[in-house]
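> Just the structure for this:
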Amino acid sequence: MAASWREKLHESIPKSRVPGQARKVFASHDTPGYGSMVSARPSLQDMEDIETSLNETNTSRTLLNELEATSISGNDILSSTFYVSGLVTLSAGKMAPVCLLLVAVVLWVFRGIYHESVTALPCNGGTYNILLDCTSKQVASVAAVFAVIAYITTGVVSALTAVAYLQTVIPDAIDLQTATILLLLFFCLLTNVGISESATFAKYVFVTHVATLVVLCVFGVLYMLANTELLMENLRSGYPEVDAAGVTISGSFWTALFYGFSSAMLGVSGFETSSQFVEEQAPGVFPKTLRNMWAGVIIFNPLLSLISFAALPVATICENKDTVLAGTAHVVGRWVHEKLHFPDHVEFGKMLSVWVSIDAFVVLAGAVLTSYVGINGLIRRMSLDRCLPQFFLKKNPYTHTDSFILVSFFVLCVSQVILLDSDVEALGGVYCYAFLSVMSIFAFGNILLKIKRPSLPREIKVPYSQSLLGLVAVVIALLGNILGKPELLTYFFVYFLIIGTLVLLMFKRVALLRLAYRILGGARGGGRTQPREGDPEQVALVGEAGDVEMQHDRTCLARLSRALKKVKDVPFVFFAKHDDLHMLNKAVLYIQANEQTSRLIIVHVASGDGEVDVAELGEHVKLLDLLYPKIKISLLVIEEERAFSPATVEWLSRQIGVPTNAMFISCPDENFATTVSSLRGMRIITSGI
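Okay, here's the model as predicted:
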């Protein structure tokens, strides 16, 4: 019996004559047929088996605890400590510590924004996931393009800075650009053979990194208190000249604050990392990771910048912007050596500098690995949602990894290294454009979440003023980077166009195939060479050629038609809790605007409570099927006593072969019987009733 209802659900009644469209002729690929109305009853045994399977999966999953989750995201955000001080000093001079402290305040604002948004929609994907459930797929994809560029530049900046710190240990043996490319290649090969970042590895790296920073801060504070001369001299220095849209202007307090704050936002890169793997974190861990990352930023970044001012002249900091902490550690270590009367052969200054450099290399290399892992998850999610070509989903037959994604990422990273000539300052500017765009879009998404999905349960609700403050602060920082480094917009838009074009082609492929079909179909009607009268040989030749050409045209048209059908013949599911024609129509309009499909299955789970008249619901679905002739709309009524549940969703996914990310619901409220996270990627596409 189960097979019969599935066959009926997928079969199509030909739309030979569409009511109200008698004079409109549709091509075969635009006439998917009429939908059907069927009912199905899951067996009690099937549902029990699925519930057992889901429970076993949930209990067997090893979720990340606070230290493990903080380590993965903390390695990313705290690795910026090694290069942000020098970059900020270039623009802010003596105001660098103040700018870094101001950025920490902005990050506190974003703690609440991320906490509210991600606990309302606790699925992996960060900005892309929030916008996917609050706006259209096109808007979410644009945000994802910014995130992809941010991942590319994170990997490149981390690799370059890691190699720069390694050069302080073995200066003559390493070429910066070559070593950076080799480091990127190493992690490309590593992830291609299936070795990804583990929580244990990340935990040891993070603990070692924090211990290194703590030791450097403790010794640095003692040094700063005992040696205030250079610090005071640096704090009395003037403000650096800045580039304002290509014009060099003299520095002032306000230029230092504005451009320094804009550059200092690079110091919070990686704050969004935790939202990318929230599904792998134990309950209650996510907000703790936000708190821990914020604590690391507000303590280490301003303090280490101030210590570097006590140890090095501003000019030296600017000259060695990529390895400021190694130089600071060397000066501080020599002072500790003198005060503690170490033997001369110990050279504690050099030892501390080498320690800091090796720690920088390891944690920055870990950030490169995080970029590979993060981009793999994001591109795979976008490919599953049909925002990117499906070949990205092909697995390596030997290692079962996503080699197309990983190798493409490596190629883009290498192109950026070569194009910007290994310039960390320029790469930092490109990264700021992408990262700040992602953060501003996230703040905007939080505002949309409040407006369009107000009934979604969430742990906290931040006021509109906090969301707006975060958005304004990030936009100001983005404006500062654009004014300070306008020439980098060219490089940024090159990568935006490369990735954005792929996404655009995916969204417009049906329109492009239709255009090709119409052009070829129109060309068939005219433009043929006519034979001269009275020339039988030419008549025969032209006739033969015409038949061949006609056959070729028919073959091309048939191929285009089959390609269109293949793209569109992917079913999507909308769960309708109520018989609301307005809501059903909104769902159809959303799917037509965002998905390239000609098949929609409206599913109603009838629990026997009698709240919904199934016959009337069927009439409404039939009406929608007539109103939208280019999409086949079917109704499936699932007779399940326990009503809608994750087990019902899983049963349906297995029965009709539709993944959960192709299933949609209207916005739930606090009375929703299950949690959004348990629905495993189902999309919210309309407001609740």
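> From here on, just use CA atoms for contacts and neighbour counts.
Will do.
> secondary structure element for the spatially closest residue to Ser262 that is not a sequence neighbour?
Nearest residue to Ser262, sequence neighbours excluded (CA to CA, 6 or more residues apart in numbering): Ala477, at 4.1 Å. In this assignment (DSSP states H and E), Ala477 forms part of helix 464-484.
> So which elements touch the next helix or strand after that helix?
Next along the chain after helix 464-484, taking DSSP H and E as the criterion, comes helix 488-507. For helix 488-507, the packing partners by 3 or more CA pairs under 8 Å, 6 or more residues apart in numbering; DSSP states H and E come out as helix 137-169, helix 424-452.
> Dump those helices into a markdown table; add distance to Ile591 and mean neighbour count as well.
Shown next, in a markdown table, are those (distance: least, CA to CA, whole Å; neighbours: other CA atoms under 10 Å):
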| stretch | distance to Ile591 | mean neighbour count |
| --- | --- | --- |
| helix 137-169 | 10 | 25 |
| helix 424-452 | 17 | 23 |
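> nearest to Ser79, of the ones you listed?
helix 137-169 (7.8 Å; CA to CA).
> thinking again about what came up before, minimum distance to Lys577: which of the helices and strands packed on helix 488-507 has it?
Set against Lys577 and scored by CA to CA, these come closest in helix 424-452, at 18.9 Å.
> any idea how far that closest one is from the chain center?
Here helix 424-452 is found 11 Å from its chain centre; the criterion is CA atoms, centre = their mean, to the nearest Å.
> Second input sequence below; structure requested for side-by-side comparison:
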Amino acid sequence: MSTPSSKSDEAFGASSSDDVALDSTTNESWIAIEPPMPPRNIQVISDLCSEPPSFSAAQFDIVLRRQHQRSRDGGGVKKAAIPSRFLNLSDTFEFSGWGTLSRIELDPSDISYGEKCIQDGRRAKTLGQFTASALAGNAVLGSVFYALPAVVIASGVYSPISLFIATLVLFLWRPIMEELASALPFGGAPYTYLLNVSSKWLALLGAAMLLLDYASTSVVSAATAAAYLSGEVSLPFPAYVGALLVVVVFTIVSLSGLRESARIALVVLSLHILTMLALFVASVVAWARTGNSLIHENWVMGRGPLRAGHIVGEVFNGVCIGVLGLTGFECTPSYVSSIKPGRFPRVLRNLHYPAIFLNCLSMLFLLALVPLETILSGANVLSALASAAGKWLRIWVVVDAVVVLCGGVLTGILGACELSDRLARDRLLPRFFLRRLTWTHAPFVSIVFFALFCCVLYAASGASLSIVSKMFSLIWLAVMTLFPIAVLLLKFNRGRLPRQPRTSLTIVFSTLIIAFVIIGGNIAIDPTIVGYAAAYLVALATIFYVTMKKGRFVRWFLWIYDQSSSLNAFLWTKNWGHRMAKMMMHMRRQPVCLLVKTDEINRLFHKLLYVCENEETSRLKLVHFYDEEGGIPSEMEANWKILDEAFPEITVDLVLVRGPFNPLNVAALANRLQVPTTLMFMSCPGQNFSYPVADFGTRIISL
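A predicted model of the protein is given here:
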């Protein structure tokens, strides 16, 4: 057997000592006949005169020396020379085959499929500024029915000031949300924001918060609607049954599809705004008729000590509770992929200004026309305010409260559907979550499962609106904190990504500080909210982590089975090992793609590390698009072979695609390779990039 004494010897197949050398470690046997050794002086002169081997002859020298057993056609097993952790079972499932090199020219059928995908993505942007505003507007503007009494309890007669300050802080969040939506206009935000600017585990934590926020939005809205109705009329069933009925009814409504649901939400929101305007007009008339006597009595009763510290403390507590009157804003970015281009800033504006107007005026009229003890009792305060104009207006307000709160249930369902669709495309949820109804294209599996999750959440709280509301308050604040965190990571990790506008770091850090202060204030007011929120969040985050690392958990179970002789003894457990090995191989068989531009091995290496840390796969395809003018980078093939050897647990294929790198060809390649674009990873594009990043639908994993 020959020894690798030098690169030139190995490259040209020469042996240093034997007259006849047979290499038995390769797939092909070969014979190298060494000529007689010349005299020493002649050998020295020959070495001095000969030219060194060219780069083209020696570039694969080191790689070929170590890959004696590698087949030219790929396949085989990249078995590493390390001890196995399994005593009784084979560990071949932990290793993959050698990768292959392939050159692809996209067919007309692939191109037509890519064109269809691009057009479908653009046609999906069907929501204008008003229909998009309505989807979240019922949750944002409907919160007035349950937020006002809580603010009065915390802030007393200073509630209008607290609510005004609380609604103003949203001016800090709006440019942050606009920048994120401009850079990454994908559904399922802020999970997708974190997925593209940070690691997958942080994105999954955000997904757990977001799903819990959507569920609590639906449950709180449904339970409040049932409680509001039961406070006015005698129901033939308990209030919790009414809440469950509301969830079921709007689950059926959401099956009509996104566009129809948006139209229904717009009708509901229009009714609510008309109702509030009528209530304000009636309140102005009643205030003019009764005068300022009641507001003076409420002021004297609720002002407390006139000390600066006490007043500031009351106002601060009211601000901490008052921001919960803005719940629903976090749902808007979740369906930004369905909003027409350029409309998202208008959607935020359409939600923000009415929230300021409705919250502050409602609180002012309450203090002027409703006794303070009635407000503090937690009764249906807006219906009590409507009583000043007559019974007809009270009935109208009650009907509006029930309807608009039910619209908040729809907001949570639609937001959860966008999130589950993205999680399923990222293989964190089973693929059947992508199934849709034929006639409405509604994701019925996601809708049904989310409705069941809402029922479980409500039942786990003992059907207590108070417990769910406490959990909701902290989860909502945590979700709102994800936006400044995401934009900060966007600026640091993906600073080259084109976007407009760009938020200054002063606004970002100010928003973070305010968010943490408000979270601390809510915890100080009621420390029990931490326990409620943490319990649900830890449970949901654990489930998501298991789905992300499911292969690792199967491997642990397989090792326990291998080490336990008692499990192998029983007849009904005898085949568990083979079944778990097959299960793990099936999970890891699904491929992912790295879209690479250069052949720099350090960049390629870090991208492969990202795949190893964040994806459960044993099949990776390095994809490079090229044309005749630019050609293929000179060291692409050599570095691919090195990486294929460096990662024995992954089969690394090199795919060279003839054609320009654009959304059409990427979508066509996804069809050709049967890999969804959400599992194609690319580097961050720069300012001069010719295409919108949303048209690719790929994940950005590096600067």
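> before we move on, the earlier item: which one of the helices and strands packed on helix 488-507 of structure 1 lies nearest to Gln551 of structure 1?
Closest to Gln551 of structure 1 of these, according to CA to CA: helix 137-169, at 38.6 Å.
> And the closest one against structure 2, how far off on average?
Here the mean offset of helix 137-169 of structure 1 against structure 2 after fitting is 1.5 Å, by mean CA distance after the TM-score superposition for structure 1.
> Now the element after that helix, going C-ward?
Next element after helix 137-169 of structure 1 (DSSP H and E): helix 176-192.
> Which strands and helices lie in contact with that next one?
Using 3+ CA pairs under 8 Å, 6+ apart: helix 176-192 of structure 1 touches helix 137-169, helix 348-384, helix 403-419.
> picking up where we left off before, for the helix holding Ala477 of structure 1, list every residue counted as buried.
Under the neighbour-count criterion of 16 or more other CA atoms under 10 Å, helix 464-484 of structure 1 has 466-468, 470-471, 473-484 buried.
> equivalent range in structure 2 for that helix?
On structure 2, the counterpart of helix 464-484 of structure 1 by TM-score structural alignment is residues 505-525.
> Run through who's touching that stretch.
Applying CA atoms under 8 Å, 6 or more residues apart in numbering, the external contacts of stretch 505-525 of structure 2 come out as 172-173, 176, 316-317, 319-321, 474, 477-478, 480-481, 484-485, 487-488, 529-530.
> Return the distance of it from the chain's centre.
Using CA atoms, centre = their mean, the offset of stretch 505-525 of structure 2 from its chain centre is 23 Å.
> ok, now stretch 423-435 of structure 2?
Centroid separation between stretch 423-435 of structure 2 and its chain, computed with CA atoms, centre = their mean, is 13 Å.
> And stretch 221-234 of structure 2, by the same measure?
34 Å.
> So Asn376 of structure 1 sits against Phe404, correct?
No. Contact criterion CA atoms under 8 Å: Asn376 of structure 1 and Phe404 do not qualify, at 9.6 Å.
> Per the alignment, Trp254 of structure 1 pairs with which residue of structure 2?
Superposed on structure 2 with TM-score structural alignment, Trp254 of structure 1 falls opposite Val312.
> Its match: neighbouring residues, count only.
Other residues near Val312 of structure 2 come to 14 when the count uses other CA atoms under 10 Å.
> Over to Ala539 of structure 2?
Neighbour count for Ala539 of structure 2, taken as other CA under 10 Å: 11.
> The residue positioned nearest the centre of structure 2 and Leu361 of structure 2, how far apart?
Centroid check for structure 2 by CA atoms, centre = their mean gives Tyr191 as the closest residue, at 2.0 Å. Using CA to CA, to the nearest Å, Tyr191 of structure 2 is found at 35 Å from Leu361 of structure 2.
> the strands in the stretch 1-150 of structure 1, which residues?
According to DSSP state E, counting those that start in this stretch, the stretch 1-150 of structure 1 carries its strands in the segments 37-40.
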